[in-house]
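Engineer: Sequence and predicted structure below; questions after.
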Amino acid sequence: MKSLLVLASIAAAVGLAAPAQAERSGNDAGFLAALEQAGLSHRGPDRAIAAGKAVCELMDNGLSPIDTVNAVRTTNPGFTVEHAAKFAGIAASAYCPEHL
């Protein structure tokens, strides 16, 4: 049930729209910069950051990396498997490198 809630959070947080520019620092700034560099757009920095952290929650709760990628893709129909994998990898690099 908890994984379902995290999946819903990802669905609400990530999408394909123009990236917003915001002043961020630390992991959040690096995460947003990496998304932009990878060509992954989002519905705003706060939503993208929340979705990135939700990816880590999924893996913290036992979801395998491939299942996490599939969850990201399922909740974001505009993402290809490649986009979802990039997003999950960037999120893990920024917020939970123990899952890399």
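Structural biologist: The structure has been received and is ready for your questions.
Engineer: Could you use CA atoms for every contact and neighbour count after this?
Structural biologist: Noted.
Engineer: The helix or strand Asn70 falls within packs against which elements?
Structural biologist: Assigned by DSSP states H and E, Asn70 belongs to helix 65-75. Packing partners of helix 65-75 (3 or more C-alpha pairs under 8 Å, 6 or more residues apart in numbering; DSSP states H and E): helix 2-13, helix 45-60, helix 81-95.
Engineer: this is the other structure I want to compare:
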Amino acid sequence: MRRFLCAALIALTACVGLAAPAVGQTQEQIDQAFLTALGERGVPVSDDAKALELAHQTCDLLNNGGTTDAALQLIQKAQKKWSRDDVVTFGGLALYAYCREHLPPAPAQ
């Protein structure tokens, strides 16, 4: 679990191309930013619609009380060919784009 949270934070800080959803930003714009961020980080996505669905399923699981380990397992099961790094990156970006309330708090500076 700690690895996922750390990776999510790393993904968060690396999210230059995935800006915070702005007031008035459409779902389509958020989705496109998410897909672009996946591509920039080398996560192999062969079907954009399935990637978006998986990102929303990941957040749904967490929103319904699921654990980060369960979220990672969901992603890995859906994308068996992805490396652990791909799974963690996808998860961190999904949280950042769609359910930031599940990201760990930023460390105090």
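Structural biologist: Yep, that arrived. Everything numeric here is computed off the predicted structure, so don't read it as measured data.
Engineer: how about the helix holding Asn70 of the first structure, which residues of the second structure does it hit?
Structural biologist: Using TM-score structural alignment, helix 65-75 of the first structure lines up with residues 68-78 of the second structure.
Engineer: Would you mark the buried spots in the matching stretch?
Structural biologist: Thr68, Ala71, Leu72, Leu74, Ile75, Gln76 (16 or more other C-alpha atoms under 10 Å).
Engineer: that older thread, and the helices and strands packed on helix 65-75 of the first structure: which comes nearest Ala38 of the first structure?
Structural biologist: Smallest distance to Ala38 of the first structure across those (C-alpha to C-alpha): 7.6 Å, for helix 81-95.
Engineer: now the angle from the closest one to helix 45-60?
Structural biologist: 90 degrees (axes from the mean of the first three to the mean of the last three C-alpha atoms, to 10 degrees).
Engineer: Average offset of helix 81-95 of the first structure relative to the second structure?
Structural biologist: After superposition onto the second structure, helix 81-95 of the first structure lies on average 0.9 Å away from the residues it aligns with, using mean C-alpha distance after the TM-score superposition for the first structure.
Engineer: That helix: which residues count as buried?
Structural biologist: Of the residues in helix 81-95 of the first structure, those buried (16+ other C-alpha under 10 Å) are 81, 83-95.
Engineer: got these as JSON lines, with distance to Ala38 of the first structure columns?
Structural biologist: Compiled in JSON lines, those are given as follows (distance: C-alpha to C-alpha, whole Å):
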{"residue": "Val81", "distance to Ala38 of the first structure": "14"}
{"residue": "His83", "distance to Ala38 of the first structure": "9"}
{"residue": "Ala84", "distance to Ala38 of the first structure": "11"}
{"residue": "Ala85", "distance to Ala38 of the first structure": "11"}
{"residue": "Lys86", "distance to Ala38 of the first structure": "8"}
{"residue": "Phe87", "distance to Ala38 of the first structure": "9"}
{"residue": "Ala88", "distance to Ala38 of the first structure": "12"}
{"residue": "Gly89", "distance to Ala38 of the first structure": "11"}
{"residue": "Ile90", "distance to Ala38 of the first structure": "9"}
{"residue": "Ala91", "distance to Ala38 of the first structure": "12"}
{"residue": "Ala92", "distance to Ala38 of the first structure": "14"}
{"residue": "Ser93", "distance to Ala38 of the first structure": "13"}
{"residue": "Ala94", "distance to Ala38 of the first structure": "14"}
{"residue": "Tyr95", "distance to Ala38 of the first structure": "17"}
